[in-house]
Each structure stands twice: as structure tokens, then as C-alpha cells.
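In: sequence first, predicted coordinates after that:
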Amino acid sequence: MKRQIILDTETTGLYPDQGDRLIEFAGVEMIDRRFTGNNLHLYVNPERDIAEEAVAVHGITLDKLTEMNAPLFARVGGQIADFLRDAELVIHNAPFDVGFLNMEFGRMGLPSITNVAANVVDTLKMAREMYPGQKNSLDALCTRLDVDRSKRVLHGALIDCELLGEVYLAMTRNQFSLVDELMGTSDSSILSADGQRSAPLVGHPPLLVVAPSADDMAAHEAYLTDLDKIVEGACVWRGTGRHEGAEHTS
């Protein structure tokens, strides 16, 4: 079972080493490439002003956080660390979010992301390798990969996680398509010559395995004999085990 957390944060600014703080955290859980609904979404009181440039991006003001009685990070940091523990984190521009989480965890004396999570996948790095020379923002990837972002007006950690999850699945679909197909098994199966059914395969008609007849085996042996004459010895097919296995089957 592979547990992944699609993760995003919103902050007061760009620089965790210069006093900027985290104001929103979202994590969307996937297990074996399927969304589980076990998500974590929190707003956080940053104990400082929020830069106007940041508000223009995510729309979160200090007044809004005060109205919703958002907790200090010190109250929810342990909950976030527990949620992330031993998971693979999928983040777009991972150094940014990891930098803020490490700063906030450090304030509480908690371990860094490296010690909390199993590892980190940076989808921005992946995208730059897959689509060199192209725009690889989350919006650009949604457009390129046909991910619907019509509900996204401003940047928000939760909606961005949901979009990034779809983008990540689309970017990695070729790697996992066969696994996904086999995991979604239905009632199709492999049928052997004796009528026994094995584990089902989704989306495929039953496959019939037919043993060669005596005439087939005789023709095969004659062909190998001709090859022996050509190479003036035993042809390579007699040493692979395939021919001996075929004779044993008959």
C-alpha cells in the first residue's frame, strides 16, 4: 500500500527565513493512486501582517483569519506532522512549501520534513523534465493535461491540492496504466485448456490457452532439424528450454 499526500500551503509572503509565516495548509490523501477522502485542511493565524502581494494571490486577509478564529501553528503543527508521517509528499515547487513547513516545525521543536515524510516528489521538477522550454505552472499543466480548473478563481491550498492530484495522475498515467487496469478487476479471466479460470483481468475477454497438437509438434521438430543442418550442430533453440518444455507439454 503506497500512501501519498498531495500538499499545498499559502503564506504571508515568500521568505520563511525573513519572518513570513504559513496561513493555510491542505493535504489530500491518495492510497495506491486513489483519493481516499481523508484530507486535512487548516487555516492558521500567522501572528503578523500579510503582504498585499500575497493577499492578491490567495485572497486571505488577517481579518478573515481572525473572524474564523484560526489557531496558531503551535496548536496544529503536531496534527500536520502526524498526517504527513511516512507518506510520500507530492508538491508543486516543493522547496517553497517544504521550506515553510520546516520553519514552522522548527519553531515547535518538531523534526523536519525529511524526518517526518518518506520522501518528496516535486511535480514542477517533473514537468520541466517532461515539457522542457514550456510553461509549467499548475494552471499551464491543467490546460495541457485537460484538468478542469473552472472552480479555481484565486489560489487556495485545498483547490490547488485537488488540481495537482489530477495533474500528477495524468503526468504519471503511462507508468501505472497496466497496474491501474489490473487493480480494477472485474469478471473477465484467463481460461486454460482444461477449463480452469485464473485471476480475472479487467477490460479483457477470456484468453484461451491452447496446447500444440501432435502435428504441430512434428512440424516444429522438422523445422528445428532443418536449422541444425544449417548451423551444422544443435541450433540455439534447442538450448533455451522452450523446445524441451513444448515436448514435455505434449
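Out: Looks like it arrived, so ask away.
In: could you use CA atoms for every contact and neighbour count after this?
Out: OK.
In: reduced to three states, what does Leu164 come out as?
Out: helix (DSSP: H, G, I helix; E, B strand; the rest coil).
In: and it, how far is that from His92?
Out: Per C-alpha to C-alpha, to the nearest Å, Leu164 is found 7 Å from His92.
In: can you list residues touching both of the two?
Out: Taking C-alpha atoms under 8 Å, 6 or more residues apart in numbering as the criterion, Leu164 and His92 both touch Leu138.
In: quick one: Asp32 from Met183, how far?
Out: 9 Å.
In: use this one as the comparison:
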Amino acid sequence: MRQIILDTETTGLEPSQGHRIIEIAGLEMVNRKMTGRHLHVYIHPDRDIDPDAERVHGISLDFLADKPRFAAVASDVEAFLRDAELIIHNAPFDVGFLNAEFQRVGVPPVAQLCAGVIDTLAMARDQFPGKRNNLDALCDRFDIDRSNRTLHGALIDCELLAEVYLSMTRGQESLAMDIDLDDGTNQDGGALHFERKPLRVVLPSAEELAAHEASLDALDKAVKGVCLWRRGTESQAGSGA
């Protein structure tokens, strides 16, 4: 399965209020292995950046002065995300911004473009109810090194989120066994037949039999008669006579 670990940075919190994406990063993962393919672009938003947002990600409008508008990179973003399953921490936030940007340039929304969305924040809340589940807290919980993360940046956050996601889903791989077809097993699509080895029977020693008999004698004495286990033995012996 092709998955994209994705993160964005924005000018503010609400796309409905005209806030825009200023950074997009995505890392490609196929069958739980990072492929090395990635997307990382900075985008000029054509508007101011809220001071609170800038304090979080450290991206200024001056830094973005020579960066492309979203329309110029939309086709690259669309191609990279198409048909992939997205893995996002607090997915409604990023998906809302992506859909707003896509709508401006005529790209289909995430629900049509992608194979699905996994929200790792929702996953974390299910696994660790009542605990802090932001990315920093999850890195600490899974002992993931985040020493290089001084500010929120989309690319470093994707790298950390990939490790967090793999840690949270470890053990969910397929339980199907890999069968080596080079060792004489059926390769024509028919049913595979395995020969069951006979069970090894270990008989008790004379000392073990004597100890067992002594235990039954003690039980007979305790119940002042024949104990249940000795009755079963006698019944089996009788049926075989």
C-alpha cells in the first residue's frame, strides 16, 4: 500500500477566514517502508501571517517573498498525493486547508483524490485516553529523538510522524505466513498439503508411577473410599476388558 505522511504549515487556523498554506511536506511509504520519495514546497500565501502562527513555525512573509503561489505547485502536489492513503496528525486541520487550496485551482478534494486518510491524533486518543497526544508527547512516549525539532516545520514533523505511526501500529502487520515455494511445496495454485509428524509419547518412569499411586492412595484415604481419579481409571480398565 502506498501511503503519504503529510503535514502543512499555514498563516493561521481557519481556511474559511482566508488563511493559506505556506508549507507542504510529504514522505512516501510503501508497505511500511520509506521509499525516499518526498514532496516539500514553500508557498507564498498572498496575505499576512498571523503572529501567533509565525511564533509556532518560524516562517516569515519575508522568507516567502520569492516562493511560488499555490497554483504553480498544485499539479505537483496533486500528482504526489493521488491514490495514496494520507497519514496526518490532526487530519481535519490539514485536509481542510488542502481542500480550500484545491478548490481555488480546480483540483478534486482529498476525498476524491486520495485513497483515504488516517488521523494519528485520533489513533493516539484511542490508545492513550486522557493523556497528552501531541507530536512531542508521542515522540517522548515512544522514545523517538526529536532534538532537531526546535520549531514546527512540515518536513521534520513528517519524519517524526512516520516514526510515531510505525510505533503505534507495530504488531498490526498481516499474520499471514510467508511460504517458500522453492522447497517442494505446490506451485500450481492447488491446495498445499503438509505431513504432520507423529507426536512423541513420553512414558512415566517407575518412580513417577509409584509417586502417582501414592497420591491416589492419599486421596482415597481423604475421601474414605475410592477417589474420583481412581474411579476413572477403573472404568477405563473395565471397558477395555
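Out: It's in. Fair warning: this is a prediction, and the values are worked out from it, not measured in the lab.
In: burial count for whichever residue in structure 2 pairs up with Leu138 of structure 1?
Out: In structure 2, Leu138 of structure 1 lines up with Leu135, judged by TM-score structural alignment. Neighbourhood size, Leu135 of structure 2 [other C-alpha atoms under 10 Å]: 19.
In: Leu135 of structure 2 - nearest residue in space that isn't next to it in sequence?
Out: Leu161 (7.2 Å; C-alpha to C-alpha, 6 or more residues apart in numbering).
In: residue in structure 1 matching that neighbour?
Out: Using TM-score structural alignment, Leu161 of structure 2 pairs with Leu164 in structure 1.
In: got the contact list for the residue nearest to Leu135 of structure 2?
Out: 5, 88-89, 135 are the contacts of Leu161 of structure 2 under C-alpha under 8 Å, 6+ apart.
In: show me where structure 2 has helices.
Out: For structure 2, applying DSSP state H gives helices covering 51-57, 70-81, 91-105, 110-113, 120-127, 135-141, 154-168, 206-223, 228-239.
In: hmm, back to that, measure the residue nearest to Leu135 of structure 2 to Val117 of structure 2 for me?
Out: Leu161 of structure 2 is 14 Å from Val117 of structure 2, by C-alpha to C-alpha.
In: ok, now Gln3 of structure 2?
Out: 9 Å.
In: the more surrounded of those two?
Out: Ranked by neighbour count (other C-alpha under 10 Å), Gln3 of structure 2 and Val117 place Gln3 first, with 25 against 19.
In: which residue comes closest to the more buried one once chain neighbours are left out?
Out: Closest to Gln3 of structure 2 by C-alpha to C-alpha, 6+ apart is Glu85, at 4.6 Å.
In: counterpart of that neighbour in structure 1?
Out: Per TM-score structural alignment, Glu85 of structure 2 is aligned with Glu88.
In: quick check: that match touching Val116?
Out: No - Glu88 of structure 1 is beyond contact range of Val116, at 10.0 Å (criterion: C-alpha atoms under 8 Å).
In: between those two, which has more neighbouring residues?
Out: Between Glu88 of structure 1 and Val116, counted using other C-alpha under 10 Å, the more crowded position is Glu88 (20 against 17).
In: tell me the spacing between the residue nearest to the spatial centre of structure 2 and His38 of structure 2.
Out: Centroid-nearest residue in structure 2: Thr169, 3.1 Å away (criterion: C-alpha atoms, centre = their mean). Distance of Thr169 of structure 2 to His38 of structure 2, computed by C-alpha to C-alpha: 22 Å.
In: also Asp48 of structure 2?
Out: 28 Å.
In: swap in Pro68 of structure 2?
Out: 18 Å.
In: contact partners for Leu135 of structure 2?
Out: 89, 157, 160-161.
In: out of these, which are buried?
Out: 89, 157, 160-161 (16 or more other C-alpha atoms under 10 Å).
In: of all those, which two lie farthest apart?
Out: His89 and Leu160 (10.7 Å; C-alpha to C-alpha).
In: circling back to that earlier point, touching, the residue nearest to Gln3 of structure 2 and Asp119? I think so.
Out: No - using C-alpha under 8 Å, Glu85 of structure 2 makes no contact with Asp119, being 10.8 Å away.
In: in structure 2, what sits opposite Asn174 of structure 1 in the alignment?
Out: Asn174 of structure 1 maps onto Gly171 in structure 2, by TM-score structural alignment.
In: give me the neighbour count for its match.
Out: 9.
In: Asp148 of structure 1 too?
Out: Count around Asp148 of structure 1 with other C-alpha under 10 Å applied: 13.
In: could you check how far the aligned partner of it in structure 2 is from Phe70 of structure 2?
Out: Counting by TM-score structural alignment, Asp148 of structure 1 lines up with Asp145 in structure 2. Distance from Asp145 of structure 2 to Phe70 of structure 2, counting by C-alpha to C-alpha: 32 Å.
In: got it, and Gln112 of structure 2?
Out: Counting by C-alpha to C-alpha, the gap from Gln112 of structure 2 to Phe70 of structure 2 is 19 Å.
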